[in-house]
Every structure is written in C-alpha cells, then in structure tokens.
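> next input, structure requested:
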Amino acid sequence: MKTAIVYASTHHGNTKKLLDAIAAAYEVDLIDAVKIPEKDLNRYDRIGFASGIYYSKFHQAVLNFAAVNMPQNKQTFFISTYGGKADYTSIEKALTAKNSVLLGKYGCKGYDTFGPFKLMGGLAKGHPDEADIAGAVAFYKEITEEK
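As a prediction, this is how the structure comes out:
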C-alpha cells in the first residue's frame, strides 16, 4: 500500500523530525504543503496529515491542501506536535465530506516559541525527543501493519 504524508513544519522543524524518522523506516512520500499546494493523491492508499498546532489548529497550508486535494474514501491518519495540547478538530473538519477512514492520531510535545511563548523562552524545550520520535515510528507501524 502506498502512503503519503502531507505536512507543514515551519518554525523549529518539530513535525519534520517525526516524519523523517518514519520515512527512514518505511516507504512513504512526504509532501510539504507549504511548497506544494496541489498534488494528485489518488494513487495513495493511505494519506497522513502532519503539522504543528497553531492556536488550536493545524497549519493553514495543510488545511488548504486537504480541502483541495483529498480524494474520497481514503485511509487517513494525523500526526501533530504542540506546545500546549493536541487538537485535531481543524483537520477533521477539512476531511468531513471526504468519507475517509481514520486509522489513528499521534501527537507529542514540540518546542514552541510561537507568539507569546517566545517572550517566555518557549515551551516544551528539547521536544520532540528520542522517545517522542520513537513513538511516532511505533504509531505508524501500528496503523499500517496488515491485520
């Protein structure tokens, strides 16, 4: 089964660290939604969406990409990094009409200096750490193993 992960990782590369580890262990195509706003995803069986959480939302480039490019009836999964807490509401809304099957969600802390957090020196320093990265790889393995 072919897998693509559509992502945005703009500030500290937190999300990209997780995805690079997954891509090193498994055959996946990484699509940077900031650089590639449109792509035909029909040839993929599974499509992941990954982003940092910005004011309780996925990055706008990922949300726009999902709204424009997501085919009907695909398996999906979500990966996020965050300073505060995980929130998948925005990406779930973007996929509501696509009849996708959600395989799972993975989130972990990520170093965050966005907005007011910069004044305090940031949140979640040192994250994602090795355990967070290993957790992302284990999550991907779990949702993609043939049952």
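> can we go C-alpha only for contacts and neighbour counts from here?
Noted.
> what's the longest helix anywhere in the chain packed up against?
For the chain, the longest helix by residue count, based on DSSP state H, is helix 130-144. Contacts defined by 3 or more CA pairs under 8 Å, 6 or more residues apart in numbering; DSSP states H and E place helix 130-144 against helix 14-25, strand 101-109.
> now the shortest one: buried residues?
Judged by neighbour count using 16 or more other CA atoms under 10 Å, the buried positions of strand 101-109 are 102, 103, 105, 106, 107, 108, 109.
> closest to residue 92 among the residues you listed?
Residue 92 has its nearest neighbour among those in residue 102, at 9.4 Å by CA to CA.
> I'd like the structure of this one too, to check against the first:
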Amino acid sequence: MSSFLIICKSIHLGNTLKIANEMAKILECKVLEPEKVEAEDIEEAEVIGLGSGIYYGRHHTSIFKLLDKYSFKGKRVFVFYTSAFRKVKFLNGCEDKLLNKLRKHGAEIIGVFQCRGESRLLGGVCKGRPDERDLARAREFAEKLKKKFS
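This is a model prediction of the structure:
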C-alpha cells in the first residue's frame, strides 16, 4: 500500500485547504504546510500532493521553495489548486510552471485537480466556492488515486 502525503498552502479563505482535507480523508494521510515539511516526510511518502491557491498566475512560492529544498526524484506527484478564475491556457496556465519544475526534478506527474475558489480581493468572485460539488469532485479524484496507487 502506498503512503500518501498532501502539502498545501492555503492563505486567504482556506479554499485550497478544504480541498486538501477532503482528499486526505480518502487517502488517509496528513496535510502539512510547506514550512512544516521535514526531509523524512518526503522520503517516506510514495505519492505526494502539492497544492495551493493561485497567486499572480502560479502556485504559492512556498511550494516552489520546497522543490528546491528536497528531492522529488522518482516521486509520484499530483498537483491541485483553487482559483477564482477559469483556467484559460494562454492567460493563466496556472499549473504549468509547477509541473515543469517537477519534471525537471525527476518527479512523475500522476494528475492535476483544480476548481474555482472564492476571492474577496476583487470584490467577491466565485462566492461559496469550493462548494459541495467541488468537494465531491476532490473526493472522486482522491479515490481514483487511491485505487490506482494503493
């Protein structure tokens, strides 16, 4: 049985943490903030989820710093995020920078999950998101990972 770990940075309204917690229930794993991760956490996990809200078109800088601090070579990694805006590839390919960096570090990308998340910074966009449908989708995503990698 694979061991799972979720690393999540969720700042403003806790949108991404809601998604991380739903996934963690299914994967039966802990959720850590990037700053709390230790080398043994990475070494012991066979499957790692990296997630955050989207800040200025990309994942939080603490996620990127984690990749510079620890080896992800050979690790199975999934990426997740919440964003107030729809994904439009040429405007905000939000996960591209993170996926490219993971590949450069030798990680195996096994999936990407994204959903909308409320933002009050722009006067209230996507109020009530993630909603129950989003949380159900997160659980389904985690179920597929668990089935495939356990």
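> what residues sit buried inside the longest helix of the first structure?
For helix 130-144 of the first structure, the neighbour count (16+ other CA under 10 Å) marks 132, 133, 135, 136, 137, 139, 140 as buried.
> helix, strand, or coil at the residue nearest the centre of the first structure?
Taking CA atoms, centre = their mean, the centroid of the first structure lies closest to residue 50, which sits 1.0 Å from it. Under DSSP: H, G, I helix; E, B strand; the rest coil, residue 50 of the first structure falls in the strand class.
> before we move on, the earlier item: using a markdown table, lay out the helices and strands packed on helix 130-144 of the first structure together with distance to residue 75 of the first structure.
Listed next are those as a markdown table, based on distance: least, CA to CA, whole Å:
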| stretch | distance to residue 75 of the first structure |
| --- | --- |
| helix 14-25 | 17 |
| strand 101-109 | 5 |
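> which of these sits closest to residue 93 of the first structure?
So among these, strand 101-109 is nearest, using CA to CA, at 12.6 Å.
> which part of the second structure lines up with the closest one?
Aligning strand 101-109 of the first structure against the second structure (TM-score structural alignment) gives residues 108-116.
> after superposition, how close is that stretch to the first structure?
Aligned to the first structure and superposed, stretch 108-116 of the second structure gives a mean residue distance of 0.7 Å (mean CA distance after the TM-score superposition for the first structure).
> for that stretch, give me every contacting residue.
The contact list for stretch 108-116 of the second structure (CA atoms under 8 Å, 6 or more residues apart in numbering) reads 74-86, 99, 102-103, 126, 129-130, 134, 138, 141.
> quick one on the thing from earlier: give the aligned range of the longest helix of the first structure in the second structure.
Helix 130-144 of the first structure maps onto residues 132-146 of the second structure, going by TM-score structural alignment.
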